[in-house]
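Novice: got a sequence here, can you build the structure:
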Amino acid sequence: MTPPVSVGVRRVRAHAEPLPLPRYETALAAGMDLRADIEGERTLAPLERLLVPTGLALGLPPGYEAQVRPRSGLALRHGLTLLNAPGTVDADFRGEVQVLLVNLSSEPFTLRRGDRIAQLVVAPVSRASLVELQILESTERGEGGFGSTGR
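Specialist: The predicted structure is shown next:
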């Protein structure tokens, strides 16, 4: 396991009862839970999407990103997932992290303040230099695309 990296966090709104900061729920968890920083409740109808504020802005160090991923329990039990999964929070972004939820079930889903809505995974970033070529080296797979490797 790599050593922890320090990530600054700022609350973007003041509340009488602030939500807990994201944290790892188990010793080997890869992600921290993001919570819905909304007032009251919001109901997502089937196939409705909603941009949900988390109330947090991050200060990621250079060379890192934060990935916003779906929570498996919400997906399994309620058909809730993220439209742009994984979402990327770049190291130079200082705005509020928001989560783009979609209800893929046939039932409405009620979201409440403080509900855990997504996972936040902090990960190192590799930078690449693209080199334009006329011919790429061949591989066994070649140009085989979607479904080309079988089931």
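
Novice: switch to C-alpha atoms for all contacts and neighbour counts from now on
Specialist: Will do.

Novice: just give the nearest non-adjacent residue to residue 45, would you?
Specialist: Closest residue to residue 45 apart from its sequence neighbours, by Cα to Cα, 6 or more residues apart in numbering: residue 108 at 4.4 Å.

Novice: could you tell me how many residues sit around the one you found?
Specialist: Residues near residue 108, counting by other Cα atoms under 10 Å, number 16.

Novice: now it: how far from residue 9?
Specialist: Distance from residue 108 to residue 9, counting by Cα to Cα, to the nearest Å: 32 Å.

Novice: check residue 75 too.
Specialist: Distance, residue 75 to residue 9, using Cα to Cα: 27 Å.

Novice: also this sequence, please, to line up against the first:
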Amino acid sequence: QACTDSTLIIKPGERAAIPTGLSVEIPEGYEIQVRPRSGLAFKKGLTVVNSPGTIDSDYRGEIKILVINLGSETLEIKHRDRIAQLVLQKVDQIHWEEVVTLKETARGTGGFGSTGLSTPTE
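Specialist: Have a look, this model is predicted:
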């Protein structure tokens, strides 16, 4: 929820850091993911800039929701408006191993658009 003394105005294309008034102690090995509210994103174009945003377990400050107005109308955010979802998620800590070559796969280096759609047959 937004925690603000006054109405926040977010014009089309603008970004904002919306205060929540929340500070939390996240257990080690976990993170909080900040996700958009689907209805607000679809109907108004307000979404989380770096979706999903990550709040690390060692952060102790106020949680602020980083949003962008992708819609065509100016939006007003008032105190207690629900603007995002917070999800507590376990984080696996891994150790990367640098290698010289990678194992071959059927996809190989095929990038964007290389899977998902079948090519028409004649």
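
Novice: just give the TM-score of the two.
Specialist: The TM-score (TM-score structural alignment, normalised by the length of structure 2) is 0.92; 117 aligned residues with a Cα RMSD of 0.9 Å.

Novice: now the lengthiest strand in structure 1, how far from the centre of its chain.
Specialist: Determined from DSSP state E, the single longest strand within structure 1 is strand 49-59. Between the centre of strand 49-59 of structure 1 and the centre of its chain there are 10 Å (Cα atoms, centre = their mean, to the nearest Å).

Novice: counterpart of the following helix or strand past that strand in structure 2, which residues?
Specialist: Per DSSP states H and E, the first helix or strand lying C-terminal to strand 49-59 of structure 1 is strand 64-69. Mapped onto structure 2 using TM-score structural alignment, strand 64-69 of structure 1 spans residues 30-35.

Novice: can you give me the strands for structure 1?
Specialist: Applying DSSP E to structure 1 gives strands spanning 8-11, 32-35, 41-44, 49-59, 64-69, 80-82, 87-89, 96-103, 109-112, 116-124.

Novice: closest one to residue 144 of structure 1 among these?
Specialist: strand 87-89 (27.1 Å; Cα to Cα).

Novice: and that closest one, how far from structure 2 on average?
Specialist: With mean Cα distance after the TM-score superposition for structure 1, strand 87-89 of structure 1 departs from structure 2 by a mean of 0.5 Å once superposed.
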